[in-house]
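Undergrad: need a 3D model of the following:
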Amino acid sequence: MKKQQPRPGQPRRVHYFPILTERFLPRLMKLRRKLRWPLAALAALMLLIGGTLLYLRLQTLPAASISQTSQMLDIQGQIIDTFHTGENRRSVPLGEVSPYVVKATLAIEDRRFYEHRGFDIKGLARAIVVNIETLSAKQGASTLTQQLARNLYLTHEKTWQRKIKEAMYTVQLEMNYSKDEIMGLYLNQIYYGHGAYGIEAAAQLYFNKKASDLTLAESAMLAGIPKGPKYYSPFMDMKNAKDRQHVILNAMANAGDITRADADAAYGEMLTFQPLGSGEQNGFAPYFRDYIRYIAVDKLGINEQLLNEGGITIYTTLDSTAQQAAEEAVKNGMQGSEEQQAALVSIDPRNGYIKAMVGGRDYKKNQINRTLMKTRQPGSSFKPILYLTALQSGYMTPVTRFKSEPTSFSYDEGRKVYEPRNYNDKYFEDFIDMRTAIASSDNIYAVNAIMTVGGERVVEMARKLGITSPMQPVPSLALGTSPVSPIQMASAFGVFANGGVRVEPIAILRITDRSGKVLYEAERKEEKVVEPAYAYVMTSLMESVFDNGGTASRISSLIKRPVAGKTGTTATDAWLVGYTPELATAVWVGYDKDRKLTVAEAHRAAPIFANYTEKALAAVPPKIFPVPAGVVNVYIDPTSGKLAAATCPNKRLESFVSGTEPVEVCGQPADSGADTGAGGAAGAPSDADKKSWWNDLKRWWKD
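TA: Modelled structure (predicted):
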């Protein structure tokens, strides 16, 4: 059949379907085939997400891990502190928290908290841009919900497994709790420093008030602490705390929560803090406990949240008997003084264990640990380091003599002059040897010594002994004008007690987690920095400080065992650094604001040292300092420094490193065959020796 033709004048009819079918259908089919797998993948992804959300919705959140209590143990294994006991956390409803706290926390931690669903994508993008621009990790993007999930249910290890779990728990928290409930959980859980968990405990600790009563200024101050309690606590660093408060107030003003005038007024407000020290912090060894926390977090890298919540155990070197003796000695020794401060640190020179630490007389009033402060001049207590340098370098021996009289010393190629003076302008006006100079703390002799040996060598020796404070190799270094810390002085003198071997001070022996796994174990670091014979000769010389005529002779009756050491006094600082074979101890007294000491105030260091040493070692039998090989004891004439014969009017038994003892003889020897070799004594004591027979007997016995 022929196709019907259109009549003239009628439009031609076009059939589009065949054309579409022929031209476009193949293209549509081809496009469908291309989209099949992406669409299927998208559908699968949507199904996976939906299934995951459904799964998480049906799962219960794990038990929170915040209830684990960490412990600090002394050397005997007794508990001396706990971290995060239940008494430190006081939960309150969000309605009983000052609105300023909520706004301040959101402004600095998560300003889009009420807009996101657990993850702040905009905040993450903003943080990435800021960090790329500054080439650092200045800004983070962790939401409050993420922080809460991490703190409640997880450890703080940096692994992908932990991050995935954190994301899952974040979703579950958002599913199971309202935003207000999450905010309340966060504020009741977060750590505000000094043992305070939760905003209620923090309000009580810092301001002695309820969380509901916190002002804008107080709220902004507290909101800044969780970022880093060690750095932003007003008790630790007021400048950092105020700077952080300023940042938070500005953030609140920028968010429209407060006016700029309110922010400025709050920043200028003088806050009244509750004295730190009530409760647990006023207990046993508080300065040592703070020191342990500092070492664990800042030096060993233990996460502070893990320290406070992870159930770890810290094994320390503290000897509770010694610590109790130290606290009592400082307390009794400072009676009658309202403002004067004191510090004591004691180290076992044989292993470096810190046995006792008292950083001040009243932790409740002031938490500054003065045993660690490198701001105090050691005065004459630095002189043994100088004399050790002179002995070991071969420039001097114990009988090297200088005249004790007012003297001017030129240095720096004659361009400068130094004129030291003795205490109370008292001089021998005659030649004296090293033992006399140490016992009487003669400054003229000390400056003569440093001019002889050279200041650079003295600085080098001090570094070997563990003193890291800045020192200038100038004549005044001989008199202890370069500031040091008590812990460095105790460690340095421990080298003398330990036969020339320096052992790095240790406070933490090991740290274990809640299951007993060792997280950290101390390695003993020791080094022979002084020849044993020279260390012993210095010990023998420093024993004279406690003999008749010595600067510490007034306390000699309090110590019933061999002891060596050196006093030191400046206008503002007084020291006694001394040791037995078992303990090296530094005691400092003075004022925090460099107020000058009276004579009575300067004399407090020595009795504190004596009372502490005797009580700390009450159960330890007295021991003499062991005499190493290479030491000889000979009788010498103190006036001439020569070997003493029977006809010499005065004699003194003196210790020398073998080969450095004098060879010339004073007077005519009674017996030409008298033995003056190693281990012997030339001549015999005359009647003049009877005044010091006990000291000579002790030295003879050691030989």
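
Undergrad: going forward, measure contacts and count neighbours with C-alpha atoms only.
TA: OK.

Undergrad: wait, is residue 633 part of a strand?
TA: Yes - with DSSP: H, G, I helix; E, B strand; the rest coil as the criterion, residue 633 is located in a strand.

Undergrad: ok, how many other residues are close to it?
TA: For residue 633, the count of nearby residues is 25 (other C-alpha atoms under 10 Å).

Undergrad: leaving out chain neighbours, which residue sits closest to it?
TA: Among residues not flanking residue 633 along the chain, residue 655 sits closest, at 4.5 Å (C-alpha to C-alpha, 6 or more residues apart in numbering).

Undergrad: confirm the one you found sits in a helix?
TA: No - counting by three-state DSSP, residue 655 falls outside a helix, being strand.

Undergrad: I'd say it and residue 636 touch.
TA: No - using C-alpha atoms under 8 Å as the test, residue 655 is too far from residue 636 to be in contact (9.7 Å).

Undergrad: pretty sure residue 579 contacts residue 497?
TA: Yes - contact criterion C-alpha under 8 Å: residue 579 and residue 497 qualify, at 6.6 Å.

Undergrad: on that earlier part again, need the contact list for the residue nearest to residue 633.
TA: 398, 537, 540, 631, 632, 633, 634 (C-alpha atoms under 8 Å, 6 or more residues apart in numbering).

Undergrad: report the separation between residue 232 and residue 559.
TA: Using C-alpha to C-alpha, to the nearest Å, residue 232 is found at 45 Å from residue 559.

Undergrad: look at the two and report which has more neighbours.
TA: residue 232 (26 against 17).

Undergrad: distance of the more buried one from residue 125?
TA: Distance from residue 232 to residue 125, by C-alpha to C-alpha: 27 Å.

Undergrad: how about residue 112?
TA: From residue 112 to residue 125 the distance is 13 Å (C-alpha to C-alpha).

Undergrad: between the two, which is the more surrounded one?
TA: residue 112 (17 against 12).

Undergrad: now the second one, please; I'll put the structures next to each other:
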Amino acid sequence: MSERKTSSFRVWLRNALLDADARIDSGLFRLGTGTVRAAAAYSAFMERFALTGFKRFLVGMASEGFTLGTAGIIAVLALALPAFRETSDDWLKRTELAVTFLDRYGNVLGERGVRQNDTVPLEDFPDYLIKAVLATEDRRFYEHFGIDIAGTARALVTNARAGGVRQGGSSLSQQLAKNLFLSNERTIERKIKEAFLALWLESRLTKSQILKLYLDRAYLGGGAYGADAAAKYYFGKSIREVNLAEAAMLAGLFKAPSKYAPHVNLPAARARASTVLDNLVEAGFMTEGQVFGARRNPATPIDRRDIAVPDYYLDYAFSEVKKLVETLPKSVSERIFVVRTGLDPNIQKVAEAALDQSLRQFGKDYKASQGAIVIMEPNGTVRALVGGRDYGESQFNRATDALRQPGSSFKPFVYTVSLMNGYKPTTIVQDAPICLGNWCPQNYGRSYMGSITLQTALQHSLNTVAVRLAEKFGRQKIVDLAKSMGITSPLTLTAPLPLGAVEVTVIDMTTAYAVFANGGKSVYPHAVVEMRVGTGDVVWRYDRDAPQPVQVIPPSVINDINPMLNNVVENGTGRRARLEGIKVAGKTGTTNAYRDAWFMGFTGNYVGGVWFGNDDYTSTNKMTGGSLPAMTWQKVMAYAHQGIDLKFIPGVGDAPAPKLDQAPTPLDVPGLEATSRPITLSPRSAERLGRLERLFKEAPPLPPTPGGPTAMDARALPARTN
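TA: All right, here's what the predicted structure looks like:
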């Protein structure tokens, strides 16, 4: 019975599978024949529209063009999307960051940021100023839709004929978009973003609003943003009061303020103003007779040559403020701050003069054209910073942004790792040939000293010993220590690492050496000491809000490494950095092909880093760290240590410093009546006075006494008698 049921089930299953197979086969057959018939019908239908010859070529090109154009639009939109993320609903009302900087004594240094000035309406701007701007920057401003296609094409043709950039193709709306939302980088991506944002601005603002924003937000050199600020900076008057010659000079600044700023290059500024007057006549906005007087009597700006502004320092401080603002509580909505810095104006002037005079006197001989200096206290307060020879010629800050190889000035990190792992200054090491693969480092004199102490090896800056130490204790430990001491740039684990074949900045190296000077504690480098809002309330203070220092090098190791670094200055490669009666510790640094020369040094009071070289990385004429950098360091520090309480270097003690071989050459410092530093308050005294100031400001007013005068009514107080 069971066998019969099994047999019938098998028959049923077989029939079911055969039925399914038949249905699938017939369905696929009908689908195939139907598809063939449909394709044939479609082909027959499309044959009615078949083209041949030239018509077919045109249609094909149009089709390809449509396809490629669609793909291009999609790609351009994808590139433009990041630009639109920069905008927001309140972008027009957004207040830009504006900072007034004070030196350590409370004197005004300068300003940075954009202080918006909407108090001058567009109709109060002189008509000839607006015409001068439009004639020079965008003559078809009121005719185009944000992108001047004709003007762009004309600029392309002119530049192609000239073989370089002679005319700009950006409309005024595009320039405003760049000023508001983008950077100055010259890339295709930025130009695409700029074009889309220009269209976006045109769709939301009137032409008059765009023009007003452009006149108010453009940077015109000298730290001035907007035409009114520029008029006050260059001519000492409101934009309402400028004459035609002054308006022409201002209009010439919009494209290249650093090149045509009158306080930097007056002949170039006047030549540019003459071009603007030509543009006014060429555009038909004014006649030759109307501009004749401006040609005969060109504008004369205020003489600011004697007004020393530490621009490199202010740039560094402003970048620090930008970062600090992001860390403030959300309750702080202010964007206008008064910031007290750690800058010592006299040390700053001496540092600038020392750098300039060193290059004037020895630059040609050494074939060196640039340099940088950073002076800070062992706690990280930056007292002076020079980022280059001339801020007017180049605003690039070589003290904070230039990545250069430190050479042998990097070796103290290697020796410190050795000391942290059991070595002593008296430990015997081998100065002998060594090869790592195909790389065989040699000493500066191409000779070897054999068995020597660790201190002697550092004194003579022996390369082979540094490489052996790195191989023994590991390059990773060296990198970790350097980063904990303040080096922020990437350090690659290569064989030449212990010889300084990495790229660092002067500010980072100075920060790292400050760890040696303060006894081994981490350092927070800072120009900003205190930030206040317009009401006077303190929103950030270094001693309260900055990261607390931690011990990164044991005191016992500091007591070993600092005498070794002091020995480098007194008996080694850094002899030219010695100070009369003051102990100095430090290290020289010279890179391959003499591209970079450093001296990094410190006393108990100050830490300083000096670099010399060339921006294009060309070699100097055998300049070493013990020559011009050490000499320049000595000039600055000799002045900085006058009139202050001298402190001892940790681990070095109060032993007398050796006498100098010869007296240093005196500096001629513009802006200083004498090269001897006036007696100043110590940092501790200055801090105590600052605390008293805060206590007085934060103290509540005294209650009035019955029948007597109030605390605020000075007129009611009796006269004081002696």
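
Undergrad: any idea what the TM-score comes out to?
TA: Here the TM-score for the pair of chains, by TM-score structural alignment, normalised by the length of structure 1, is 0.56; 452 aligned residues with a C-alpha RMSD of 4.8 Å.

Undergrad: considering the contacts of residue 655 of structure 1, which possesses the most neighbours?
TA: Highest neighbour count within the contacts of residue 655 of structure 1: residue 634, with 27 neighbours (other C-alpha under 10 Å).

Undergrad: could you measure from that one over to residue 644 of structure 1?
TA: For residue 634 of structure 1, the distance to residue 644 of structure 1 - C-alpha to C-alpha - is 8 Å.

Undergrad: for the equivalent of residue 348 of structure 2 over in structure 1, which non-adjacent residue is closest in space?
TA: Using TM-score structural alignment, the partner of residue 348 of structure 2 in structure 1 is residue 323. Distances taken as C-alpha to C-alpha, 6+ apart place residue 356 nearest to residue 323 of structure 1, at 4.5 Å, with adjacent residues excluded.

Undergrad: which one in structure 2 is aligned with that neighbour?
TA: By TM-score structural alignment, residue 356 of structure 1 lines up with residue 384.

Undergrad: specify the local secondary structure of its match.
TA: Assignment for residue 384 of structure 2 (three-state DSSP): strand.

Undergrad: doesn't residue 288 make contact with the match of residue 348 of structure 2?
TA: No - using C-alpha under 8 Å, residue 323 of structure 1 is not in contact with residue 288; the gap is 9.4 Å.

Undergrad: how far away from the center of its chain is whichever strand or helix holds residue 82 of structure 1?
TA: Here residue 82 of structure 1 sits within strand 79-83, counting by DSSP states H and E. Between the mean C-alpha location of strand 79-83 of structure 1 and the chain-wide mean there is a distance of 18 Å, by C-alpha atoms, centre = their mean, to the nearest Å.

Undergrad: then stretch 584-595 of structure 1?
TA: 18 Å.

Undergrad: who touches that stretch?
TA: Contacts of stretch 584-595 of structure 1 (C-alpha under 8 Å, 6+ apart): 339-349, 486-487, 489-491, 493-494, 497, 572-579, 597, 601-602, 604-606, 608-609.

Undergrad: so where in structure 2 does it end up aligned?
TA: Using TM-score structural alignment, stretch 584-595 of structure 1 lines up with residues 607-618 of structure 2.

Undergrad: can you give me the strands in structure 2?
TA: Per DSSP state E, structure 2 carries strands over the ranges 98-102, 108-113, 336-341, 370-376, 382-386, 428-431, 450-453, 528-533, 538-541, 585-590, 596-602, 607-613.

Undergrad: what about the ones you listed, which gets the closest to residue 203 of structure 2?
TA: Set against residue 203 of structure 2 and scored by C-alpha to C-alpha, those come closest in strand 108-113, at 27.9 Å.

Undergrad: so which residues make contact with the closest one?
TA: 96-103, 223, 225, 309-310, 314-315, 318.

Undergrad: ok, now stretch 308-315 of structure 1?
TA: Against stretch 308-315 of structure 1 from outside (C-alpha under 8 Å, 6+ apart): 65-75, 77, 83-84, 155, 195, 306, 508-514.

Undergrad: try it again with 6 Å
TA: 66, 68-73, 83-84, 508-514 (C-alpha atoms under 6 Å, 6 or more residues apart in numbering).

Undergrad: and it, how far from the chain's centre?
TA: 18 Å.

Undergrad: that one: end-to-end distance?
TA: 15 Å.

Undergrad: which residue, other than its chain neighbours, is closest to residue 481 of structure 1?
TA: In space, residue 481 of structure 1 is closest to residue 377, 5.3 Å off (C-alpha to C-alpha, 6+ apart).

Undergrad: how many neighbours does the counterpart of that neighbour in structure 2 have?
TA: Aligned by TM-score structural alignment, residue 377 of structure 1 pairs with residue 405 of structure 2. Using other C-alpha under 10 Å, residue 405 of structure 2 has 24 other residues around it.
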